[in-house]
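1. could you look at this predicted model? Sequence included:
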Amino acid sequence: MKTKIKQMHEELNTFPTSKAVHTMASKLYKDLPKSDDEFIELCDELIQSHDWTLYEMMTIWIKKRKTAYLTKYFKTYEKWLYEYTNNFGACDQLCYRVLNPIIERYPTLFEEVRKWSKSDNPYVKRASAICLMKSTKSFVVNFPFSYVKEISDELLEDNHIYVQKGVGWLLKYSYLSYPEEVVNYIKSNINRMSRITFMYALEKMPRQLKEEIIKNK
């Protein structure tokens, strides 16, 4: 199977489009191990190549296999976050396709998310915010606002641009689920927010409300 994956991977361009990667992932998926344990083991081997295309295909495969969202695999996914996720694109794909679904299914895993927010790795920190958003045609925050607040409080003054963007992104979509809470949170923390976080957080608000809050920045 690994030989076939390598051969088909070589057929892709050096910088394949997302559509091409999805097509290749679908072609290969039917031949992947039926056993979930063997499937995760294969993914774990592939990710060690540090190849972005294989990383992306792996997250697509996991999203297709709902039985891969079991707590016994969580530590493997967490290892991928810590050891192989080194850019914001990889972070977000792992969050949307792998981490968010399993954390939503098992909310007690939020205990681990708390630890991510205190990491020295900016992409692990970013994941603590991004994993709270469910990716659909847009994004939805299904977790209690207390989770959003806790992670935001921890990351709000971080100076890494992708952490700042991650917090802003989380607050932006949390507004759709918790409008009053998010507005109050922004007003209470307006002087702690970077300009990037602040402007991202306002994006889903009505124009008049947005302008009112901006006046106080």
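-> Yep, it's here. Numbering: from 1, shown residues only.
2. from here on, just use CA atoms for contacts and neighbour counts.
-> Will do.
3. ok, the spatially closest residue to residue 213 that is not a sequence neighbour - how many residues close by?
-> Leaving aside its sequence neighbours, residue 213 sits nearest to residue 187 (Cα to Cα, 6 or more residues apart in numbering; 7.2 Å). Using other Cα atoms under 10 Å, residue 187 has 13 neighbouring residues.
4. presented hereafter is structure B, for comparison with structure A:
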Amino acid sequence: MISFLSILRRKKTNKLHVVVDEIKSALQDLALPEKAAFFPRFFKAGKGGYAEGDRFIGVTVPDQRKIVKEYWQRISLPEIAELLSSKIHEHRHCALLMLVNKFEKARSEKDKNDIVSFYLNYKKFVNNWDLVDNSAYKILGRHSFETENEDLLRTLAAEENMWSKRMAIVATMFYVKKGKFELLKELALYNLHHPHDLMHKANGWLLREMGNKNEAELFSFLKTNYHTMPRTTLRYAIEKMDEDLRQDFLKGRI
């Protein structure tokens, strides 16, 4: 015989699924077959790719943001957890965008801390570059900056998992936007020679952002390190520089 407690638990579970199922259904309605065919190639989800096995239904980011706008206030953290645990890429991306909204609108430090803890507990599902780039600096970077807890990002940078390392360097974007560059330089050097191209690009991108804020800082960093940094990192870092200066770096004349 099914107990009354079991019935209550089942009702609670079913209620948890309602909003998540609505979101999944809404995303499916916006799915485009041509995008579903293209995204696995773009995000390297094929055999041997960095996102091998990731699945896509073909929803564009602007359309995902429409769903996020509709549901982020209604969805709870347990429901976000269910969505974030999905094998479907767009489900996970929407879950993270909703989490960002919740963090940015959180009124108490407890709520912010809960969201950061949630993010770290579920970070194994933040496993592609767009998922990292659209969430890490807005949650982890801001939290680290505002609480002066830079060791949070140092810990991530030291993990073996590449996505954790990318979270760390991308999170320094919040520091860069505030004109603070030391943590970025430290973490870029820490993983400067990581074997994966995605880390080379991330390091170069953040260095370029530093240059957009203060080109003298970028010049000084590159002058010391450019001879030994991966070519991709250098090219990303100098992308916005004057063409003559770019060529000087590329040809080793600095």
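-> It's in. Everything numeric here is computed off the predicted structure, so don't read it as measured data.
5. the first structure: strands as residue ranges?
-> Taking DSSP state E as the test, the strands found in the first structure are 134-135, 139-140.
6. which one of those strands is the most hemmed in?
-> Mean neighbour count (mean count of other Cα atoms under 10 Å) peaks for strand 134-135 among the strands of the first structure, with a mean of 20.
7. that older thread, I'd like the strands of the first structure as CSV, with distance to residue 27 of the first structure appended.
-> Listed next are the strands of the first structure as CSV, based on distance: least, Cα to Cα, whole Å:
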stretch, distance to residue 27 of the first structure
strand 134-135, 23
strand 139-140, 27
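8. quick revisit: what's the matching residue for the residue nearest to residue 213 of the first structure over in the second structure?
-> Using TM-score structural alignment, the partner of residue 187 of the first structure in the second structure is residue 223.
9. ditto for residue 133 of the first structure
-> Residue correspondence to the second structure (TM-score structural alignment): residue 133 of the first structure is matched to residue 173.
10. what distance do you get for that match to residue 232 of the second structure?
-> 19 Å (Cα to Cα, to the nearest Å).
11. okay, these two: which has more neighbours?
-> Higher neighbour count among residue 173 of the second structure and residue 232: residue 173, with 26 against 17, using other Cα under 10 Å.
12. quick check: the more buried one touching residue 141?
-> Yes. Judged on Cα atoms under 8 Å, residue 173 of the second structure makes contact with residue 141 at a distance of 7.0 Å.
13. which helix is the longest one in the second structure?
-> Longest helix in the second structure by number of residues, with DSSP state H as the criterion: helix 4-29.
14. can you check the first structure too?
-> The first structure, longest helix under DSSP H: helix 161-177.
15. how much does that helix stray from the second structure?
-> Following the fit onto the second structure, the mean deviation recorded for helix 161-177 of the first structure is 0.8 Å by mean Cα distance after the TM-score superposition for the first structure.
16. so that helix matches what in the second structure?
-> Using TM-score structural alignment, helix 161-177 of the first structure pairs with 197-213 in the second structure.
17. one step back: and the longest helix of the second structure, what other elements does it pack with?
-> Applying 3 or more Cα pairs under 8 Å, 6 or more residues apart in numbering; DSSP states H and E, one finds that helix 4-29 of the second structure contacts helix 61-71, helix 77-84, helix 89-105.
18. pick the most deeply packed of the ones you listed.
-> Highest mean neighbour count of those: helix 89-105, a mean of 23 (counted as mean count of other Cα under 10 Å).
19. tell me what angle that one forms with helix 77-84.
-> Angle of helix 89-105 of the second structure versus helix 77-84, following axes from the mean of the first three to the mean of the last three Cα atoms, to 10 degrees, is 150 degrees.
20. quick check: angle from helix 89-105 of the second structure to helix 4-29?
-> Going by the same axes, to 10 degrees, helix 89-105 of the second structure makes 100 degrees with helix 4-29.
21. what lies in contact with helix 89-105 of the second structure?
-> With Cα atoms under 8 Å, 6 or more residues apart in numbering as the test, helix 89-105 of the second structure has contacts from 24, 27, 54-59, 64-65, 67-68, 71-73, 80-81, 83-86, 111-112, 115, 125-126, 131, 134-135, 138-139.
22. counting neighbours, what do you get for residue 150 of the second structure?
-> Burial of residue 150 of the second structure is recorded as 17 neighbouring residues (other Cα under 10 Å).
23. contact partners for it?
-> Neighbouring residues of residue 150 of the second structure by Cα under 8 Å, 6+ apart: 144, 183.
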